[in-house]
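**Q** turn this into a model:
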Amino acid sequence: MPSPLPLLPPDLSLLSALAGAALKAGEVILRIRAEGLSVAQKSDESPVTAADLASEELLRAELARLLPGVPVIAEEAVAQGKGEALGAPAETFLLVDPLDGTREFIGASGEFTVNIGLVEAGVPSFGIVLAPAVNKLYAGATTAQGSGAFLGGRDADPATWASIRCRPMPRAGLVAVASRSHLDPQTSAFLADLDIAEKISCGSALKFGLVAEGRADLYPRFGTVCEWDVAAGHAVVRAAGGSVCRPDGSSLPYGRTQADYRVHGFIVRGAGS
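**A** So this is what the prediction gives:
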């Protein structure tokens, strides 16, 4: 797989703007977290907090300003059966998880993220994964002009970001990353058949970031998730030279309203895979 190419300034401008939106949402989440949590249950019995809802409201407004006319498919709107989430998305649309890792958020872990993914022609092209509690910002984009992935902190200015890339997949001694809260038996069995030198447990979309910055080689997930859990991290890993695909090796599809945006497993790999 070719090395990522540097992005041109116009692309960095959009990536920076998306990062700015995520950082604003992160501030709202941290403020609500500091004030104390009230937890409710959604219809699928997963938890939701005021921080999820406030973050999504802010992000929808910011993204409508940045990319007017581009549909926003966001987790809480889909859960409530509201708005454009009910219809098939356009050729270009945004997938948003306003607070990925709600269980980690409730449990006072810093391993929760704000995820923004821009999908074009079925493929995530721009992605932001922000972990506001630990000051980590992953950003990545792939365009006709080039691609690049970056690691930053509390700043939306690309001049403060460091370039990152996936490391080449080794033949043996892999470093794997797996879910802290949702490790399923099939994922455990998959890892057991590989030469794993180290396994890192981590929450939310931070796992994509660890592969993108070359700290891990592999992130398998065989349990069912949703497209907004995956798209932003997929864009970052893709821009860093890695890959995200279905367990059978086929491309991961997006915008599947008929499947309620469900993703039945995926595997993230580093460079050369």
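
**Q** hey, let's count contacts and neighbours off CA atoms from now on
**A** Noted.

**Q** and the gap between the closest residue to Arg246 other than its chain neighbours and Ser38?
**A** Closest residue to Arg246 apart from its sequence neighbours, by CA to CA, 6 or more residues apart in numbering: Phe266 at 4.4 Å. Separation of Phe266 from Ser38 (CA to CA, to the nearest Å) stands at 32 Å.

**Q** quick one more, to check against the first:
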Amino acid sequence: MIITQELLNQVDSLARKAGAAIMEIYGRDFSIEQKEDKSPLTEADAAAHQIIADGLAKLELKAPILSEEDTAGFAGTDEHGRYWLVDPLDGTKEFIKRNGEFTVNIALVEHGKPVLGVVYAPALDVGYTAAQGIGAFKTEGQNTPMAIQVAAYQAGTPWRVVGSRSHAGDSLLQLLEKLGENELVAMGSSLKLCLVAEGAADVYPRLGPTSLWDTGAAQCVVEQAGGTVVQLNGEPLSYTNTQEVLNPFFLVLGKSDVNWPALFA
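**A** Take a look at the predicted model:
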């Protein structure tokens, strides 16, 4: 399937519309519930989900929707192996902390691979858009979208490693020891992947739990910017098996000569 700039723009507009609804709630007191897995749920998650689900249903490209806020409503891919993968509010913990590092994530997956991705951070007014055949772009505020690409690691310089504000652990510290001199950049939500995509970081090791909807859109941005998102064994992170929504541990990589799987052997 050939993805058009028009479709990418429509999905970007939809993410921004959901972001506006999130920011309206962000600016006042809001309710917080707890899901079965003990993760938090706010009214902003539900509001953004409804906007995105309604908007995707109106697009010319029709595909099933797998959203974090409605997994039961997903019956599987269409006959072309396609589906929309949505996290209406990625980084709910960051939203509750009011640190601005939360995003709206919308991806189009085809045969297990994200082929279109939009990541929008409404509190920062920063967006990332990408699609096969189009490339990867970053938009700050009302500025013109700028093409982005991953960085090539320069030997002898400190590694710029992205870590999670909410999920750092011993495994990450052990990896940092193997890498040698490094600078740790803390960030929330799918913005961690986007830092690698725009060349602001060299690697993001994710050695903790994530779900398909946390990564799909940003993975497309990374890949279209020339980077890779792989499991610890070097195999690509895949979205084929929607019955298993938890991702394996993975690495988000710019360009380097490091044999990453060997570090985990």
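
**Q** whatever residue of the second structure lines up with the residue nearest to Arg246 of the first structure and Pro261 of the second structure, how far apart?
**A** Using TM-score structural alignment, the partner of Phe266 of the first structure in the second structure is Phe250. Applying CA to CA, the value for Phe250 of the second structure to Pro261 of the second structure is 10 Å.

**Q** which residues of the second structure fall in helices?
**A** 5-26, 43-57, 92-97, 170-179, 191-197, 212-224, 260-263 (DSSP state H).

**Q** let me have those in CSV, extended by distance to Ala130 of the second structure and mean neighbour count.
**A** CSV is the format used below for those (distance: least, CA to CA, whole Å; neighbours: other CA atoms under 10 Å):
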stretch, distance to Ala130 of the second structure, mean neighbour count
helix 5-26, 8, 18
helix 43-57, 17, 18
helix 92-97, 23, 18
helix 170-179, 28, 12
helix 191-197, 10, 27
helix 212-224, 5, 29
helix 260-263, 25, 13
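
**Q** Ser238 of the second structure: which of these is closest?
**A** helix 212-224 (8.7 Å; CA to CA).

**Q** that closest one maps to which residues in the first structure?
**A** Using TM-score structural alignment, the match for helix 212-224 of the second structure in the first structure runs over residues 227-239.

**Q** just give me the mean distance for the matching stretch relative to the second structure.
**A** Aligned to the second structure and superposed, stretch 227-239 of the first structure gives a mean residue distance of 0.4 Å (mean CA distance after the TM-score superposition for the first structure).

**Q** so how far is that stretch from its chain's centroid?
**A** When C-alpha coordinates are averaged (CA atoms, centre = their mean, to the nearest Å), stretch 227-239 of the first structure and its chain have centres 5 Å apart.

**Q** could you measure from the residue located most distally from the centre of the second structure over to Leu179 of the second structure?
**A** If you look at how far each residue of the second structure sits from its centre, by CA atoms, centre = their mean, the farthest one is Gly156, at 29.8 Å. From Gly156 of the second structure across to Leu179 of the second structure, the span is 11 Å (CA to CA).

**Q** next, please give the residue ranges for the strands of the stretch 51-200 of the second structure.
**A** 65-67, 82-90, 103-110, 113-121, 126-131, 135-140, 146-147, 159-164, 182-187 (DSSP state E, counting those that start in this stretch).

**Q** out of these, which comes closest to Ala200 of the second structure?
**A** Nearest to Ala200 of the second structure, of the strands of the stretch 51-200 of the second structure and by CA to CA, is strand 159-164 at 7.8 Å.

**Q** after superposition, how close is that closest one to the first structure?
**A** With mean CA distance after the TM-score superposition for the first structure, strand 159-164 of the second structure averages 0.8 Å from its match.

**Q** and the angle from that strand to strand 182-187?
**A** 30 degrees (axes from the mean of the first three to the mean of the last three CA atoms, to 10 degrees).

**Q** show me what Asp170 of the second structure aligns to in the first structure.
**A** Under TM-score structural alignment, Asp170 of the second structure pairs with Pro185 in the first structure.

**Q** map Val123 of the first structure across to the second structure for me.
**A** So Val123 of the first structure corresponds to Lys113, using TM-score structural alignment.

**Q** mind checking how far its match is from Glu24 of the second structure?
**A** In terms of CA to CA, Lys113 of the second structure sits 33 Å off from Glu24 of the second structure.

**Q** go on, Thr77 of the second structure?
**A** Taking CA to CA, one finds Thr77 of the second structure at 33 Å from Glu24 of the second structure.

**Q** cool, and Gly208 of the second structure?
**A** 31 Å.

**Q** using TSV, lay out the strands of the stretch 51-200 of the second structure together with mean neighbour count.
**A** TSV is the format used below for the strands of the stretch 51-200 of the second structure (neighbours: other CA atoms under 10 Å):
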stretch	mean neighbour count
strand 65-67	24
strand 82-90	27
strand 103-110	28
strand 113-121	28
strand 126-131	26
strand 135-140	20
strand 146-147	14
strand 159-164	22
strand 182-187	15
